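Undergrad: quick one: sequence and predicted model below, then my questions.
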Amino acid sequence: MKINPESKPISEIFSIEGRTIYNIPIYQRNYSWHENNIEALYNDVINEDDGYYLGNLLVTSTENPVEYNVVDGQQRLTTIALLFLAIYEALKDINTPDLDHTDLKSFFSLQRDIERKLITAYGSRLRLLESDQEIFESYLKVFEDQEKGKYGHRTFGKRYKFIQELIGEKDDEGKLIHNFKTLEYLYNKLNNVELLRITVNDLTDAYSVFTSLNAKGLPLTLIDLLKSYYLSEAVKEFSEKKALERWKDLISMFMVNEEPNATAVTQFLQNNYDAFEGEGNTSITKKSSLRKYEQLFKIKGHYYMDVLIQNAELFSMMVPRLRTNTSISYSTKLISILDKLSKLDASAVYPLVLKLLKSFSESKINEENLIIILNYLINYYVRRNIVLKPKSSNIRAKAIQSVRILNGVNNLNETGINVVKENLNQISVSDEEFNTSLNGSIYDTSPQTVRFMLIEIERKYGKFFSKQISDNLDDVNQNGQYIWTLEHILPQSPNLTDDWKKMISPENVDYAEILQKENMHKLGNLTLTGYNSELSNRDFVFKRDYGQSNGTSYLGLRTNLFINESIFNESSFETKNTWTVEDINNRTALLARLIVEEFSID
């Protein structure tokens, strides 16, 4: 096996002079990164030092010496290309007469360079799968001053729109505004991050390398390096055996399947530093955390391990899969609240939550007021995940700012919620923005948050679950999958049946698929079911009455859930035989109103 690993800056991967083309083979999946993946990459590019290692790019060589097939790394490669394209489009919004001579020269040079990065003499440098490439090439028409196609309902188009909003700020009218210096800075930062491009001869060799890279036995992690820093100080005071025992006490907080979870340790160390050691409002980066903790062990010695263990126990209570590793005991109600927060990918506020749990352990805040603040954070994140703003980095800055203020407060019962709300509400979304997003195609935005909202609405208003029927909405099966999943009433399958086509577009069945794409992911078309695979692409009446034919109670849309009542409106179950775009929009408006009320931050 011949392997050629090369560390390459993005400036060489997307070279303004090179002819290299990266082809996504047919066996790969489409571009599938979500907003949180994109934002994490963006934050790494912005916050880490030049030369930051962004990951691997595993490729196989082809007969064409300038063309590679991408085996691993497609998602980050596509995201980087879209970031360059978004910078180019943002530059077009700059008012060039406002630039001085030097900036004006850099402005035009930057535009030319981005075009050369993405377009070669042989076409686009990145060749995606057919459906993605169609959109990508349409977007590349901006280099020819042609209008782009409208693909806002497609996943690829939505992710690009998110990237455009990520690199800009909005004015009071909601229009994106850009600054040339900021865009130039982002362009340079992006050029200077590095990928490890690993080239092999064929797919068999690529698979061997891929499995090796993703198996155990990876290079040194933050855990290993932290261990070396700690032991170097601890052995000065007591035996290596005792030092190792204390180390194991810390790592035991992060054991998953008998192995320490490196990601969880890294998250803890960053959040611990931001909550208790940092001074400003900026979050510590992964790279700088190494130096910071080395300094902490040198200054505070091995005693600092006791502090880390205590804080690690608190952090583990925030993460359900780690909770069994701790000896802390919380009430069922508080555990339930922490579980809800963990389902919303609210890691940006973890420094604040860690601070609050520490204050709770020190009796600086009681459970009632702690839960009030945590419920506020839950509502805040539901809204954030649906509207996709503010940015996670901005939320984290406000959360850290709240921590700094709370550090000077002994009794958080009196001021805690006010401090948190005053900081986070400065960048919160309005009810109007929340309602507007709820009336859009929200399933594609954040399906896990949609499921969360529907469950909370059901629990508040529903009467299906009782002493005889236990609430199992959050239960999982033997494969670890939720029993109750989201169900599309109008199917999302691309092979829509003729009955469905006639139902949603009776006057022109050829228009049905367009209506399907525009409406299938709306809130009003979604419900919860334990029989997703059975309902699948079946017609509306089958979904309505599923279960009755087997002599059982209704298991389909007639399941006596509160959220199902709005499917039928005032009609009886038996006479409601159709499901139309009007039905979807009406139910969307009804559920959206309930959700805006339920997840208020006022």
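TA: In hand now; what should we look at?

Undergrad: contacts and neighbour counts: CA atoms only from here.
TA: Fine.

Undergrad: check which residues of the longest helix belonging to the chain are buried.
TA: Secondary structure of the chain read by DSSP state H shows that its longest helix is helix 367-387. Residues of helix 367-387 classed as buried: 367, 369-371, 373-387 (neighbour count, 16 or more other CA atoms under 10 Å).

Undergrad: now the helices for the stretch 51-200 of the chain?
TA: 74-91, 101-118, 130-139, 155-166, 180-192 (DSSP state H, counting those that start in this stretch).

Undergrad: A further structure is provided below for comparison with the first:
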Amino acid sequence: MQTPLNASASTAGALLSGSIFEVPQFQREYSWEEDEVEEFWNDLSNGLDSDSYFLGLVILTEEVGRKHVVDGQQRLITLSLLANAIYFEAHARGRTALADRIRADFLKSIDYDSDETNPRVVLSDESDNRTFQAILETGEVSDEEGDEGSVSRRLAQSYNFLKTKLQEDLTSDPFRRLGKWTEFLTHRVYFAVFIHPDPSSAYQVYEVINTRGKELTTADLLKNYVLSQTPPPQRKARYREWQRISGQFLQDSSSTFVQYIRHSVTVQSGHILPKDLFGFLANRVKHQGKKPPNPDELVRLLKRYLPLYLQMIDPTSAGPADLEALKVFSALNALSVIAVRPILLAVANTKDPLEGMEYILRLVVRRIVVGNLGTGNVERRFGEAARKVYEAKTWTVLVDDLKDLNPSKEEFVNQVERRSFNKAVLGFLRRSVLAATITPDNFGVLHFVRPRSNAEWEGMSEEDGAFWGATIGNTFVADLERRPKGAADWEGFKQHMLPHAVPTEWRSRLKRIQDWDAAAVEALGKELAKAAGKIWYP
């Protein structure tokens, strides 16, 4: 009976000189930054005089004559970068035999039939592997290699950090220190090596092992699962597809990518909690009446919805949405509303999609004003509504399905008049009134007429200021970024700020007000609320 894992202790030199190592696609990319690389360097340099130094666990599988690294790639890659720095220092200082030993053990293998050399360690991503192999070939790389935050950039920075540290270490006695480092890495640095006999289940080992240390993200787990369920002949192409999709979210972080996956799945499967996404897609968490897409279906979904979703994140980007739909996306972004994106994806594939998107925007704003949009129950309702739109192929099912979330016009107007809101909501509502549209541009800067921090404002007590300070009646939109010093009272406001009102601001109405007190705020708020009611309840 074959045991699950065969264990052995191996020196770094023996391990690396014995095979070619490939990082499989399901692995997370090289992620070490300066803190981790510095800790790695410090640990090794402090152990240089030890009889042995344990560098940790490495889990491998064997496929087509190569060792696939299931766990330990960060250390193996960083060790290769350090060995490469030693190789080039030894070569430059005339220690040719030592340089050749480092190269043969750690960096290059020889094909005895053809006399060709091959790299000892190969990365799965072609672009990152080109950077890695270029470092090993030339010993030179710019810290500006690749995009900010990319694997290529991290590889370059790690190598240059190690090269600099090594050069500092060699200052006292380069000849002797090079020999000491080579002997240490080759004979006294040890790994615990486990060879897993079943390559097809390696991704499960990876998942379990990585519950320790730097926790796997949901994005890591999902990539791992999707690639593990892809037949080996198609795995490289699938990996490229996954990288192309996930790469669109590099500037927004992996959490935005996972959010996109969840929203895409929601369209056809209904609401899935963030914590359940991986379990649902991997068939480990059952949701009654919901069937997850298989990996092929999931990738097709992600490719299908990607262009439109990227426009939801950034309405200035190119894609299938028209100008009016982009205005809806901008409005929702101004309000920081993300939960309705699955509905928007579903509505985009119905008849009269703009009408459906504007219906959702109206519902969202009405709900923000009257109730609470940010509850888990409301997000669940939105997720299930997205699935109903997808199945019915018409957005009009939303009217009945979300009817109880839609307040009356009277409730809306009353709340706009008297309720306190944050500046983002107030600015959006105020601009919608001034522009007479539900999708206003983000023009001007919102100011409070009576600053909330100004307890000395004549005609308005501190208590009235606390109640009315963050209501719509106390707001004003101007082309000034900052409030002038002279605008600390009503007269100063009229003199220094009113002339800077945006063109559609209610300047003449404000000029007629004698004193800015609670009654004035309430009266203006009533008029603004009435105007808002006409816009949001046509």
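TA: On my side now, so go ahead. Please read all numbers here as calculations on a predicted model, not as lab measurements.

Undergrad: which of the helices of the stretch 51-200 of structure 1 sits closest to Arg321 of structure 1?
TA: Arg321 of structure 1 lies closest to helix 74-91 among these, at 27.2 Å (CA to CA).

Undergrad: and the closest one, which stretch of structure 2?
TA: Under TM-score structural alignment, helix 74-91 of structure 1 has no counterpart anywhere in structure 2.

Undergrad: can you tell me the SS state at Leu216 of structure 2?
TA: Reduced to three states with DSSP: H, G, I helix; E, B strand; the rest coil, the structure at Leu216 of structure 2 is coil.

Undergrad: translate it into the numbering of structure 1.
TA: Taking TM-score structural alignment, Leu216 of structure 2 has Leu220 as its aligned residue in structure 1.

Undergrad: ok, now Ala529 of structure 2?
TA: Checking TM-score structural alignment: Ala529 of structure 2 goes with Ala592.

Undergrad: where's that match relative to Leu523 of structure 1, distance?
TA: In this view, Ala592 of structure 1 and Leu523 of structure 1 are 8 Å apart by CA to CA, to the nearest Å.

Undergrad: find residues that contact each of those two.
TA: Common contacts of Ala592 of structure 1 and Leu523 (CA atoms under 8 Å, 6 or more residues apart in numbering): Leu438, Asn439.

Undergrad: so the two - more neighbours on which side?
TA: Ranked by neighbour count (other CA atoms under 10 Å), Ala592 of structure 1 and Leu523 place Leu523 first, with 26 against 20.

Undergrad: what separation do you get for the residue nearest to the more buried one when sequence neighbours are not counted and Asn271 of structure 1?
TA: Of all residues not flanking Leu523 of structure 1 in the chain, Thr588 sits nearest, at 5.2 Å (CA to CA, 6 or more residues apart in numbering). Going from Thr588 of structure 1 to Asn271 of structure 1 by CA to CA gives 38 Å.

Undergrad: more neighbours: which of those two?
TA: More crowded of Thr588 of structure 1 and Asn271, by other CA under 10 Å: Asn271, with 27 against 20.

Undergrad: map Asn525 of structure 1 across to structure 2 for me.
TA: Alignment note: Asn525 of structure 1 maps to Asn474 in structure 2; criterion TM-score structural alignment.

Undergrad: quick one: Tyr381 of structure 1 from Phe180 of structure 1, how far?
TA: 31 Å.

Undergrad: can I get the helices of the stretch 51-200 of structure 1 in CSV including distance to Leu334 of structure 1 and mean neighbour count?
TA: CSV is the format used below for the helices of the stretch 51-200 of structure 1 (distance: least, CA to CA, whole Å; neighbours: other CA atoms under 10 Å):
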stretch, distance to Leu334 of structure 1, mean neighbour count
helix 74-91, 38, 21
helix 101-118, 51, 16
helix 130-139, 44, 17
helix 155-166, 34, 19
helix 180-192, 42, 18
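
Undergrad: quick one, which of those helices is nearest to Leu356 of structure 1?
TA: Nearest of the helices of the stretch 51-200 of structure 1 (CA to CA): helix 155-166, 29.5 Å.

Undergrad: quick one: that closest one aligns where in structure 2?
TA: Here helix 155-166 of structure 1 fails to align to any part of structure 2, judged by TM-score structural alignment.

Undergrad: my read: the residue nearest to Leu523 of structure 1 touches Thr527, true?
TA: No: the criterion here is CA atoms under 8 Å, and Thr588 of structure 1 misses it with Thr527 at 11.2 Å.

Undergrad: structure 1: which residue goes with Leu55 of structure 2?
TA: Aligned counterpart of Leu55 of structure 2 in structure 1: none (TM-score structural alignment).

Undergrad: what about Leu55 of structure 2, helix or strand, and which?
TA: Here Leu55 of structure 2 sits within strand 53-63, counting by DSSP states H and E.

Undergrad: read off where the helix or strand following that strand ends up in structure 1.
TA: Proceeding N to C from strand 53-63 of structure 2, the next assigned helix or strand is strand 66-71, under DSSP H and E. Per TM-score structural alignment, strand 66-71 of structure 2 has no counterpart in structure 1.

Undergrad: the next helix or strand after strand 66-71 of structure 2 to strand 53-63, inter-axis angle?
TA: Counting by DSSP H and E, the next helix or strand C-terminal to strand 66-71 of structure 2 is helix 73-92. With axes from the mean of the first three to the mean of the last three CA atoms, to 10 degrees defining the directions, helix 73-92 of structure 2 sits at 110 degrees from strand 53-63.

Undergrad: residues in structure 1 aligned with the very next helix or strand once past helix 73-92 of structure 2?
TA: The helix or strand immediately downstream of helix 73-92 of structure 2 is helix 96-102, counting by DSSP H and E. Helix 96-102 of structure 2 lines up with nothing in structure 1 when matched by TM-score structural alignment.

Undergrad: which residues sit against helix 96-102 of structure 2?
TA: Contacts for helix 96-102 of structure 2 (CA under 8 Å, 6+ apart): Ala83, Asn84, Ile86, Tyr87, Phe88, Ala90, His91, Gly179, Thr182.

Undergrad: show me what contacts Glu458 of structure 2?
TA: Asp489, Trp490.

Undergrad: Trp516 of structure 2 versus that one, what's the distance?
TA: Distance from Glu458 of structure 2 to Trp516 of structure 2, by CA to CA: 8 Å.

Undergrad: what does Arg176 of structure 2 give?
TA: Taken as CA to CA, the span from Arg176 of structure 2 to Trp516 of structure 2 is 82 Å.
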